[in-house]
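Chemist: heads up, no residue letters with this:
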């Protein structure tokens, strides 16, 4: 197979699945690791894909671009795991919390096995399934209904109606973007509306977002910066962003990411 044919096939796979891994491409194409990486470099140079550690993802768009859950999960994985561990320390036994959909909140849910007597309300089927399967103390998991989005969130009137009468101790959300003026945003109008309702039910709001979310503006606002009791991010966050956020949010927690560069995309 010629290089142009390989690259066309790889591009089709990225567009169909949202992301590809080098190891999978090596096996599928029966070529070397170096050949695959050269093909990915070529496609990235043409602006057709975004390279990440261990593979590639579909190239992002504008304020309405909404990557699939599998695509988001491949990005900044180490940072999300570090953020999730730090955020889980804020969860107290015997409380009722809300957890929004997303890859960071999924990593956060993996940390909840140690917390006893917990009630979790979520609009994320992957989070609900994970919590049901976790070992450790039993937990009550409430999954809202709703229309399922490409990012595996349940949204819309059914989800909103399930949430509106709740009174939660704390809500933990992930976001698409953070901006000094636009606040915390989402590219999906219905998901933003559902998350706004989730935020409105809680005494405290904890936002979990890695440093790549700074300066990104989605189509619809979820909450203003000052509404966040706590923002947990990683040490790739720049000094200017840290200054703005320390003045705007209740508390900024910056966690170190072991074994990853500040701007490295994670496998």
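Modeler: Sure, I can see it. No experiment lies behind these values; they were computed from the predicted model shown. Residues are numbered from 1 along each chain as shown.
Chemist: rest of the way, CA atoms for contacts and neighbours
Modeler: OK.
Chemist: Helices along the protein, start to end?
Modeler: 3-17, 22-29, 33-45, 69-73, 77-88, 103-109, 125-133, 157-163, 189-200, 239-248 (DSSP state H).
Chemist: Would you mind finding the most buried of the ones you listed?
Modeler: The highest mean neighbour count among the helices of the chain, using mean count of other Cα atoms under 10 Å, belongs to helix 103-109: a mean of 25.
Chemist: in terms of contact, does residue 182 touch residue 217 like I think?
Modeler: Yes: here residue 182 lies in contact with residue 217, judged by Cα atoms under 8 Å, at a distance of 6.7 Å.
Chemist: the more surrounded of those two?
Modeler: residue 217 (23 against 19; other Cα atoms under 10 Å).
Chemist: Now for the nearest residue to that one once chain neighbours are set aside, how many residues are close by?
Modeler: Distances taken as Cα to Cα, 6 or more residues apart in numbering put residue 177 closest to residue 217, at 5.1 Å, once the chain neighbours are dropped. By the criterion of other Cα under 10 Å, residue 177 has 26 neighbours.
Chemist: Please give me every residue in contact with residue 177.
Modeler: Neighbouring residues of residue 177 by Cα atoms under 8 Å, 6 or more residues apart in numbering: 183, 184, 185, 186, 213, 214, 215, 216, 217, 218.
Chemist: Buried among those residues? Make that a PyMOL selection.
Modeler: This is the PyMOL syntax for the buried subset of those, where burial follows 16 or more other Cα atoms under 10 Å:
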select buried, resi 183+184+185+186+213+214+216+217+218
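Chemist: Put this next to the previous one:
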């Protein structure tokens, strides 16, 4: 097996499992531990993974890196659609709900026209745009003010002040990352303040996070895992991560995404 082919197998295994030991890779690829360590050095130098003692993990982005909306909304689309559909089923007609900024909450917003008499509070201009319109089922939209972030969230003291005056039935929170120790995180300090104010305004917290968010850590913690009454994710999340979340959050709901179905058909 050529070195490039072997390294591709290593990278695939690390991405599939999240973390892997040198000894496991050595046995899987039938090469020495020294060969695996050299391969890991090369992959780490090219920023394809993070090398750790005894093995490697999926590469973590810098804690302040904040991709724009356009970069994120085309990723994990089937997972986000499945998560959004599960979230929409939790909303009763006549509710007052909060939607944080984000591509998964934006996907949820597109389903809200089917639910009558909603009031939607959001700090996302994109979500407000999706819900703008008239008609018997048009939601009543409250858009907070604030300073715009790269991910199109409105944040800062103006947004926080608005949210402190409101009382919501359910808050739907999109997150940059989630981790057993760091909790739910964001790469933007002002966004963390605004999200915490949004959470405080709600009686129930529902977090929407696809499998790629596990193990990603932003610079600021929004909330602990155990503050989530419900966490909705997808079936591509590893069994170990699912178990950690079940032990922490109030309720874990795992959706079946189309990409997961396609993988099973290929198997």
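Modeler: That came through fine. This is a predicted model, so every value here is computed, not measured.
Chemist: care to give me the TM-score?
Modeler: With the length set by TM-score structural alignment, normalised by the length of structure 1, the two chains reach a TM-score of 0.75; 212 aligned residues with a Cα RMSD of 2.4 Å.
Chemist: quick one on the thing from earlier: and the helices of structure 1: which comes nearest residue 143 of structure 1?
Modeler: helix 125-133 (6.4 Å; Cα to Cα).
Chemist: Select, out of the helices of structure 1, the one closest to residue 260 of structure 1.
Modeler: helix 77-88 (7.1 Å).
Chemist: I'd like to know which elements the closest one is packed against.
Modeler: helix 103-109, strand 202-208, strand 230-234, strand 252-255 (3 or more Cα pairs under 8 Å, 6 or more residues apart in numbering; DSSP states H and E).
Chemist: May I see those organised as CSV, with distance to residue 138 of structure 1 added?
Modeler: Output for those, formatted as CSV (distance: least, Cα to Cα, whole Å):
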stretch, distance to residue 138 of structure 1
helix 103-109, 14
strand 202-208, 23
strand 230-234, 27
strand 252-255, 29
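Chemist: Give me the spatial nearest neighbour of residue 17 of structure 2, chain neighbours excluded.
Modeler: residue 238 (7.1 Å).
Chemist: about what we covered before: so which of the helices and strands packed on helix 77-88 of structure 1 comes closest to residue 63 of structure 1?
Modeler: Nearest to residue 63 of structure 1, of the helices and strands packed on helix 77-88 of structure 1 and by Cα to Cα, is helix 103-109 at 18.7 Å.
Chemist: quick one on the thing from earlier: distance check, the residue nearest to residue 217 of structure 1 against residue 45 of structure 1.
Modeler: 25 Å (Cα to Cα, to the nearest Å).
Chemist: Contact partners for residue 15 of structure 1?
Modeler: residue 58.
Chemist: Just put the helices of structure 1 in JSON lines and tack on distance to residue 150 of structure 1.
Modeler: Output for the helices of structure 1, formatted as JSON lines (distance: least, Cα to Cα, whole Å):
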{"stretch": "helix 3-17", "distance to residue 150 of structure 1": "12"}
{"stretch": "helix 22-29", "distance to residue 150 of structure 1": "23"}
{"stretch": "helix 33-45", "distance to residue 150 of structure 1": "24"}
{"stretch": "helix 69-73", "distance to residue 150 of structure 1": "7"}
{"stretch": "helix 77-88", "distance to residue 150 of structure 1": "19"}
{"stretch": "helix 103-109", "distance to residue 150 of structure 1": "12"}
{"stretch": "helix 125-133", "distance to residue 150 of structure 1": "12"}
{"stretch": "helix 157-163", "distance to residue 150 of structure 1": "16"}
{"stretch": "helix 189-200", "distance to residue 150 of structure 1": "11"}
{"stretch": "helix 239-248", "distance to residue 150 of structure 1": "29"}
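Chemist: The residue nearest to residue 217 of structure 1 maps to what in structure 2?
Modeler: Aligned by TM-score structural alignment, residue 177 of structure 1 pairs with residue 177 of structure 2.
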